[in-house]
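Asker: next comes the sequence, and after it the predicted model I'd like to discuss.
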Amino acid sequence: MNTKRWTYRTTLSESQQIQAEALAKSINVNPFLGQLLVQRGITTFDEAKDFFRPSLAHLHNPFLMKDMDKAVARLLRAFENNEKIIIYGDYDVDGTTSVALFYGFLKKYYTQLEYYIPDRYTEGYGVSWQGIDYAEQQGVKLIVTLDCGIKSADKVAEAQRRGIDFIICDHHRPDQHLPPAVAVLDPKREDCPYPYKELTGCGVGFKLLQALCEQGMGDEEVLYQQLDLLVVSIAADIVHITGENRALAFLGLKELNKHKRPGINALVALAGLRNELDINSVVFGLAPRINAAGRIAHAKEAVRLLLSKDKTEAEAFAQEINQHNSDRRNFDTSITDEALNMIREDEWMLSANSTVLYKEDWHKGVVGIVASRCIEHFFRPTVILTNSHGKAAGSARSVPGFDVYEAIEACSDLLEQFGGHTFAAGLSLPVENVDAFRKKFNDIVSERIRPEQLTPLIEIDMDLDLNAITPKFYGIVKQMAPFGPENMTPVFASHQVRMSGNPTLMKEKHLKLEVFQPSPQGPTKYTAIGFGMVDFYPKLMSGKPFSIAYTIEENTFRDKTTLQLYLKDIRFEEG
């Protein structure tokens, strides 16, 4: 049983407590909800109104993005001269939804258009030499990249020499020198004044289309119908769901639930999703299936599925992709087992502050997932590598609060390529450097990581009396969705909790119990579910009071909906 560290996201100051009480009164909600809102930076009636009612009015002017005017001018020139254009996207969910959205919308107005997605295994991440050769053979004059390109300066320069222009739409951290493209749209550029920095690659492409519509090339109303694809990218890429992303996600979920395109409908059926889609069901139900196409076969299949207008065709594509997802799960399970055994059987690895594993026959498409699985067991920054074209290549994942990208960057003398974000990165290096990299990476992690970052963390929003949980209370919490980074599902803690009766064991590993807190008015009892928490069973049977950390969810069974607590951890007082 892993010991977890409980920490409170924000402790409100005295003046913030007063603000929270005033806000709760002004919008007529429970004081606990006022606190939740102030913790999220919402302190006034108007801010609360904007938060609870996201709208198109909350989208920024696309021309605030650096180079947007150049990108629009170059596209308009291409349309005028009837030039061939390639829409070039990455092979993950953000990349494939970007291509489906951008190509699908523009194709309604312009026909000299095709899309290109590199093969994960033969071409790798970003703009590829094969992609440039293909564009030259086809007489293409303009390539628009989506969710990639910011790290492809050499390829863009070569394409320019061959008479091919680039417009780059990316959201990854740029290098010091930008590619020599006609326009580089990336809100993370240091010289970009765009007010919101956390767009996905699909979001940046959407802003370019929005700018085109403002110039009369396309109908904005038709563009907003593509927000169903944009919310899939936001959910899958695990970006902040604040500001503009929150409005895009909120409106995208509405579109996703109202007008399911045939491809999404087919995936929903195969994933067995019966309720209204939310961020969670996209992350766990749709995204892995869309991603599986690029991991196991070719990501073009995912784009074909998302663009399909025919129900029968979409169902056939979805079946193929679902099979890829089943294959992916099998690879994922067997490789994770191998990886965990490698750690357990190596004394040095067991005591290290990081994990770096290499095996030449592991499937490259699942190494990122395996890294995440290893962190569930050994909570520390993790790199999983396999052989790809004679190099060690793979993915890194991190733990909350530790920048794995910077740690990898500090080992750049041993690497050939790397790129990514704070919590996830990709890299490649000569196979003979793996041992040196393992040691250096562990040294860097050991220098920089704080001891508490090596313990699983539960971030709690606030302490809550169980008796405060009512359908009205939950109704407001529910309206705080869509949830995601920087606006996570609220986690509550309740203390001196007791159990009514004995806990039930489900499938020998999950717990189901009735909990309450003693109260003069008589206790309200709630069902609590603890997945994978069977180890707590003996202590619960002692009858001593305990503390719980949990989220509140709805559970519908036989057409009856009740509130349920989903446990994140249980704590017993020492002594």
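Answerer: Perfect, I can see it now. Keep in mind that what you see is a predicted model, and the values were worked out from it rather than measured.

Asker: use CA for all of it now, contacts and neighbours both
Answerer: OK.

Asker: SS state for Leu567?
Answerer: Put simply, Leu567 is strand when judged by DSSP: H, G, I helix; E, B strand; the rest coil.

Asker: could you say which helix or strand contains the residue nearest to Ile408 when sequence neighbours are not counted?
Answerer: Once flanking residues are discounted, Ile408 sits nearest to Phe441: 6.9 Å by Cα to Cα, 6 or more residues apart in numbering. Using DSSP states H and E, Phe441 maps to helix 434-448.

Asker: try this one side by side with the last:
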Amino acid sequence: MTVAELDQPEAYLGVHRSLTGRAWRERAADPELVRRHQLSLGLSQPLARALASRGIGHDDGPDYLNPTLKALFPDPSGFTDMDRAAAILVDALERRRPAVVFADYDVDGASSAAQLVRWFRSQGHELSIYVPDRLTEGYGPSPAAFRRLKDEGAELVVTVDCGAAAHDALACAAEIGLEVVVIDHHLMRGDEIPPVAALVNPNRPDCRSGQGRLAAAGVTFVLLAALNREARRRGLFGDRPEPDLRQWLDLAAMGAICDVTQLVGFNRALAAQGLKVMSAWRNPGLKALLEVAKSQGPASVFHVGFVLGPRINAGGRIGRSDLGARLLSTDDPEEARALAEELDGLNASRKEVERQVTEAAIELIERQSNQADAPVLVVAADDWHPGVIGIVAGRLRERYRKPTIVIGVDRAANVGKGSGRSQPGVNLGRAVQAAYEEGLLLAGGGHAMAAGLSVRPDSIPELREFLCDRLAGEAEAASAADGLEIDAVVTTAGCDRGLWQDFQRLAPFGPGNPEPLFAAADVRIERPMALRGGHVRCTLVDRSGGKLKAVAWRVEDSDLGRRLLQEGGAIHVAGRLKPDDWQGREGVQFEIEDAADPRSV
């Protein structure tokens, strides 16, 4: 056992190394805080403990369990340049200036653009939408794009989910007399604020809003409140009703969930209340997308993150980049249906491209000497589609439990485009920035958990060696700390609908509020079955004879999957409870995340 491993908390159920290579630990909680939550909020002990373990203090419990906009909505004026941005946009409304919303090509950009378009439409003014093409234009505004918009008659451009770091493009806009308002949330380098009419970003160095966790869709929703306030001050609601912003909470929730933001504070309220609004399925685009995906029911994080979000993103990944923004903005059910069907088809194609690249990347890793044992995986090949390399990097990170960079090489252009995903404790963005400063990259940057880069193909081996050397220490410590934090031990008989519903009071789940993880000790596997897609289904049986349906996703060719396909012999399992409503049964199933053999933990 290494020194780093000795510093870790005591293993839960004695599991120091599971079948996925992780230690299990009980999620830490202050016993006194647990008791106070039980008494003041009337919670069961396991639920009170889960609340305390998520860092929720005694006074914050009520708002956490019932997050409301009234209690958590920030003052728009607390955002630097928010009032100025609102004044510029209401001026544009009053003067009917030709204005364009310039959006990023992902869900956050699309849902941000749709909010602005819908607010202006409610006031009788239509905004145009421009989304750059991922392959030909790259991310964010460019001088060429701004010149094009200016030539086409635009007087004002509002960038959403991009623009804060586009110094060259913003300088160009200033030169050609194109007014720009930036609505963004990405980290900014240094203290320099680019020349722009207004820049609203809770992560700009001089913003004191304390809302740096928001996605762009959340920042845009606050902007809508500022627009209402400014328009009300000018008396613009005399001949038409003031827009009820709550109708667009579904769009704010889309951005918050799909951009994988921390679901705490105001952001948690946006997600929770937005899912309630979404459940009515009044947005024609979301309703059409749900129907073509053959899904149904009240909106959930699952719907947003795994049904709707990937389809909206598919346009920007391998299709037309503006499809998502158009879908979320339209009020025409027929147009919504056509766009939804196109996105659904693109998503099917995206999944096939992703599968091919993932399989090829795994084969390369396994074949290359010592690659799988390296502290950082850097895998590259010709013609891997740049629209899927980020997803593939995430898949490989899950499989190998280490930072991963996937690079698609364009030989004709002599450039490789890469995307990376990291493990907690390994700052991949900082290392990529260091590689850029060393001259190993054409471009590169990001944050701790994700990064992007451009590199000459012949520099890839040197880049791999640089990153492995630089991140070896962080990766070793992260590997030792890598573990599952368990909320409670349960029996198969105790895993029922009541337990699931009790813990649903902590929803919505996401970063900052992890979905509860349960462990079941000494269970047997019965009737294991390999499913299409590499999934494994089985039944868990404990010593008392209680039975529980279970499934594990994409594990068939892993140590975990191979063990689950074996009957006999007790094992410990860890996972999440999920509703099982097949044929109206209103039961639950256990979604297995990990397992451990008690004889070799």
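Answerer: That came in fine, so what should we check first? For clarity, every value in this text was computed on a predicted model and none was experimentally measured.

Asker: and Ala393 of structure 1, that one's in a strand?
Answerer: Yes. Secondary structure of Ala393 of structure 1 (three-state DSSP): part of a strand.

Asker: count of neighbours near it?
Answerer: 27 (other Cα atoms under 10 Å).

Asker: trace it over to structure 2, please.
Answerer: When structure 2 is aligned by TM-score structural alignment, Ala393 of structure 1 is paired with Lys417.

Asker: who does the longest strand seen in structure 2 touch, helix- and strand-wise?
Answerer: When structure 2 is parsed with DSSP state E, its longest strand is strand 518-530. Secondary-structure packing of strand 518-530 of structure 2 (3 or more Cα pairs under 8 Å, 6 or more residues apart in numbering; DSSP states H and E): strand 488-489, strand 536-541, strand 571-580.

Asker: mean deviation of the next helix or strand after the second one from structure 1?
Answerer: Read it as strand 536-541 of structure 2. Remark: after strand 536-541 of structure 2, the chain's next helix or strand is strand 547-552, criterion DSSP H and E. With mean Cα distance after the TM-score superposition for structure 1, strand 547-552 of structure 2 departs from structure 1 by a mean of 3.7 Å once superposed.

Asker: what does stretch 236-243 of structure 1 correspond to over in structure 2?
Answerer: Counting by TM-score structural alignment, stretch 236-243 of structure 1 corresponds to residues 258-265.

Asker: how close does the most centrally placed residue in structure 2 sit to Gly510 of structure 2?
Answerer: For structure 2, Val260 is the residue whose C-alpha lies nearest the centre (Cα atoms, centre = their mean; 2.4 Å). The span separating Val260 of structure 2 from Gly510 of structure 2 equals 7 Å under the rule Cα to Cα, to the nearest Å.

Asker: check Asn414 of structure 2 too.
Answerer: 39 Å.

Asker: higher neighbour count, these two?
Answerer: For Asn414 of structure 2 versus Gly510, the count of surrounding residues by other Cα under 10 Å is larger for Gly510: 18 against 11.

Asker: give me the aligned partner of that one over in structure 1.
Answerer: By TM-score structural alignment, Gly510 of structure 2 lines up with Gly484.

Asker: sec struct for the closest residue to that match other than its chain neighbours, please.
Answerer: Excluding the flanking residues, the one nearest Gly484 of structure 1 by Cα to Cα, 6+ apart is Ile241, at 5.4 Å. State at Ile241 of structure 1, reduced to three classes by three-state DSSP: coil.
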